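S.K.: how would this look folded up:
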Amino acid sequence: METIQIVLLAFVQGITEFLPISSSGHLILTPLLFGYELQSLAFDVALHLGTLAAVMLYFRREIVTMTIAVLQSLRTRRFDAPDARLGWMIILATLPVVLLGLPLKSVLEVLRDDPTLVALVVAATSIGFGLLLWWADFSGKRARDEYSLGWKAALFVGVMQAIAIIPGTSRSGITITAALMLGLTRKAASRFSFLLAIPTIIMAGGLETLDLLQAGEPVDWMSLLLGAALSFVFAYLTIHYFLKFIERISMLPFVIYRILLGAVILMLVW
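M.R.: This is a model prediction of the structure:
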């Protein structure tokens, strides 16, 4: 891979993984727009590992605190402590991906073989789920934090997350949308979405790694390391500044971007 291609894809992954604009859709569209061949599965894995490291580093204190609280709740059989409750809700919200991930993954594999169909799907989901994000942000009460979620709410967010395997949907976008529908503040919805990304990316990366090992393709380790390192930097900065400013800027800029992106794709395809 050319260095500029590695930097471009790492930037796209690092920025879009945690913004509500779809990383999978952008990773598919970027090589099409710039005339590159679709990047290898190994490179996709490396990019996701970079963003995983970023979100785990950013929320390292929360991860340690929740892990300890969850383990203590198992020992004491008391699950009402806020950190333990949040940890269990993240585990619960991950279950729909476990159950629905593999069936929905086959949809993505079929789409990757048809660039035109991919573009149309990304356009439709960018616009459709962008409008849903706007509605949730506009109509949501924005009065709760992530510690207030119950098991029904966690499952609802988890089911919505499973849909995000369809390109253009955006994992962060659909989970933030669901959390806003439940009355969370923008920052709380984003924090829950980012914490939920950790087990999700670990599972997705594990499945992709198994596919990679079974394929037995040659690996360009320098490209993978550079891509992972750059996506880590871009993702960490994105998380930091997104959470810092989201209460002030609202979701509207991302909604507008999604609608414009979908419109441009439709014009290019047709």
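S.K.: Every contact and neighbour count from this point should use C-alpha atoms.
M.R.: Noted.
S.K.: what about the helices in this protein?
M.R.: Ranges of helices in the chain, per DSSP state H, are 3-16, 23-34, 41-58, 60-76, 82-112, 115-139, 151-163, 171-181, 186-215, 221-249, 252-269.
S.K.: List the contacts of stretch 214-224.
M.R.: Residues outside stretch 214-224 that contact it (C-alpha atoms under 8 Å, 6 or more residues apart in numbering) are M1, T3, I6, A42, F43, A46, L47.
S.K.: measure that stretch end to end?
M.R.: 18 Å (C-alpha to C-alpha, to the nearest Å).
S.K.: ditto for stretch 102-120
M.R.: 23 Å.
S.K.: Contacts made by it with the rest, please.
M.R.: Contact partners of stretch 102-120, identified using C-alpha under 8 Å, 6+ apart, comprise I28, L29, A162, I163, I165, I166, P167, I265, L266, V269.
S.K.: could I get the helices of the chain as CSV with distance to D145 and mean neighbour count?
M.R.: Putting the helices of the chain into CSV (distance: least, C-alpha to C-alpha, whole Å; neighbours: other C-alpha atoms under 10 Å) gives the following:
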stretch, distance to D145, mean neighbour count
helix 3-16, 24, 21
helix 23-34, 26, 18
helix 41-58, 19, 22
helix 60-76, 14, 15
helix 82-112, 10, 18
helix 115-139, 15, 21
helix 151-163, 12, 21
helix 171-181, 10, 29
helix 186-215, 5, 18
helix 221-249, 13, 18
helix 252-269, 21, 17
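S.K.: Please generate a structure for the following sequence too, so the two can be compared:
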Amino acid sequence: MSIFEAIVLGIVQGLTEFLPVSSSGHLELAKAILGDTSMAEESMMMTVVLHFATALSTVVVFRKDILEILKGLFQFKWNEQTQFSLKIVLSMIPAALVGVFLNDQIEKFFGGAILLVGCMLLLTAVLLILADRAKNTEKNVGYKEAIIIGIAQAIAILPGISRSGATISTSVLLGIDRSKSARFSFLMVVPLIFGKIAKDILDGAFSSSFEVVPMAVGFVTAFVTGIIACTWMISLVKKAKLMWFSVWCAVVGSIAIIYTLIN
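M.R.: Now for the predicted structure:
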């Protein structure tokens, strides 16, 4: 993978992570367009590195929220911060189980499965349409809702299903306020990404066989782009009609399917 390709992938990840359009799906499409010939395992590793970069972007943007949660936890009381943290933990369980027990199977989907990406983008489009028609309320995320949203996040591991789109849409369909849905959606993924990186390091996944420089360049690009995009686009996700994102997913998904069928 060249430096240019790493920069392009970093920009794609940074821009699409915070919109309900599937960053992993767009990464796979970008890899295909760039002619990426890396092995599925290495392709998956690059995806994880870029997601780690945008997870750090999320930490930077939500630093006040995270510090408030940590302060509340160290009070060792059954307060609002402790309850919110428990809900985050509950939401992590489905994706963590999938990552631990189905990791090898998941890696196979990150090796240029463009037809799958196209179909999953169409599924994301349907989810966003349903969420767009749901009534907005001021309901908070409960424990049961946290688990259901977590299941949506686990399914969204598949490239083409937007993680934020699936979790925000699920939240909204459960009657949760869109602003609170977006906040929970962006914060719930941070521990998972950090856990994934820690597991890969312990397993020796980042060995010398991987191209360090392109990954480092992609990481920095995704991190910087992610901070800019997160700051600007979180407000957009909260206020804008999800229908527009649905249209984008439907168009890109259809193009991906047609491209696969004619080649």
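S.K.: from the contacts of stretch 102-120 of the first structure, which is closest to P199 of the first structure?
M.R.: A162 (12.8 Å; C-alpha to C-alpha).
S.K.: and that closest one, what does it touch?
M.R.: A162 of the first structure touches P96, V97, L100, G101, L104, counting by C-alpha under 8 Å, 6+ apart.
S.K.: can you check G150 of the first structure too?
M.R.: M89.
S.K.: mind running it again at 10 Å?
M.R.: R85, L86, W88, M89, L92 (C-alpha atoms under 10 Å, 6 or more residues apart in numbering).
S.K.: how much space between the residue lying closest to L47 of the first structure once chain neighbours are set aside and Y257 of the first structure?
M.R.: Using C-alpha to C-alpha, 6 or more residues apart in numbering and skipping the chain neighbours, the partner closest in space to L47 of the first structure is A228 (4.8 Å). Plainly put, A228 of the first structure is 26 Å away from Y257 of the first structure if you go by C-alpha to C-alpha.
S.K.: now swap in L100 of the first structure and tell me
M.R.: Taken as C-alpha to C-alpha, the span from L100 of the first structure to Y257 of the first structure is 29 Å.
S.K.: again, but for Q13 of the first structure
M.R.: 16 Å.
S.K.: and E109 of the first structure, what pairs with it in the second structure?
M.R.: In the second structure, E109 of the first structure lines up with E107, judged by TM-score structural alignment.
S.K.: V190 of the second structure versus its match, what's the distance?
M.R.: Counting by C-alpha to C-alpha, the gap from E107 of the second structure to V190 of the second structure is 20 Å.
S.K.: Let me have the contacts of A162 of the first structure in TSV, extended by distance to D220 of the first structure.
M.R.: Formatted as TSV, those follow (distance: C-alpha to C-alpha, whole Å):
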residue	distance to D220 of the first structure
P96	34
V97	30
L100	32
G101	28
L104	29
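S.K.: if we go to the second structure, which of those are intact?
M.R.: Among the contacts of A162 of the first structure, the ones whose aligned partners also touch in the second structure (both residues aligned by TM-score structural alignment, their matches' C-alpha atoms under 8 Å) are P96, V97, L100.
S.K.: what's the counterpart of the first one in the second structure?
M.R.: Right, the one you point to is P96 of the first structure. For P96 of the first structure, the residue aligned by TM-score structural alignment is P94.
S.K.: contacting residues for its match?
M.R.: I147, I148, I149, G150, I151, A152, Q153, A154, I155.
S.K.: Now for the third one: which residues touch it?
M.R.: The reference is to I149 of the second structure. Applying C-alpha under 10 Å, 6+ apart, the residues contacting I149 of the second structure are 88, 90-92, 94, 141, 143, 155, 166-171, 174, 181, 184-185, 188.
S.K.: can we see that at 7 Å?
M.R.: Contacts for I149 of the second structure were tallied using C-alpha atoms under 7 Å, 6 or more residues apart in numbering; they are S91, T167, T170, S171.
S.K.: Distance check, it against L174 of the second structure.
M.R.: Taking C-alpha to C-alpha, one finds I149 of the second structure at 9 Å from L174 of the second structure.
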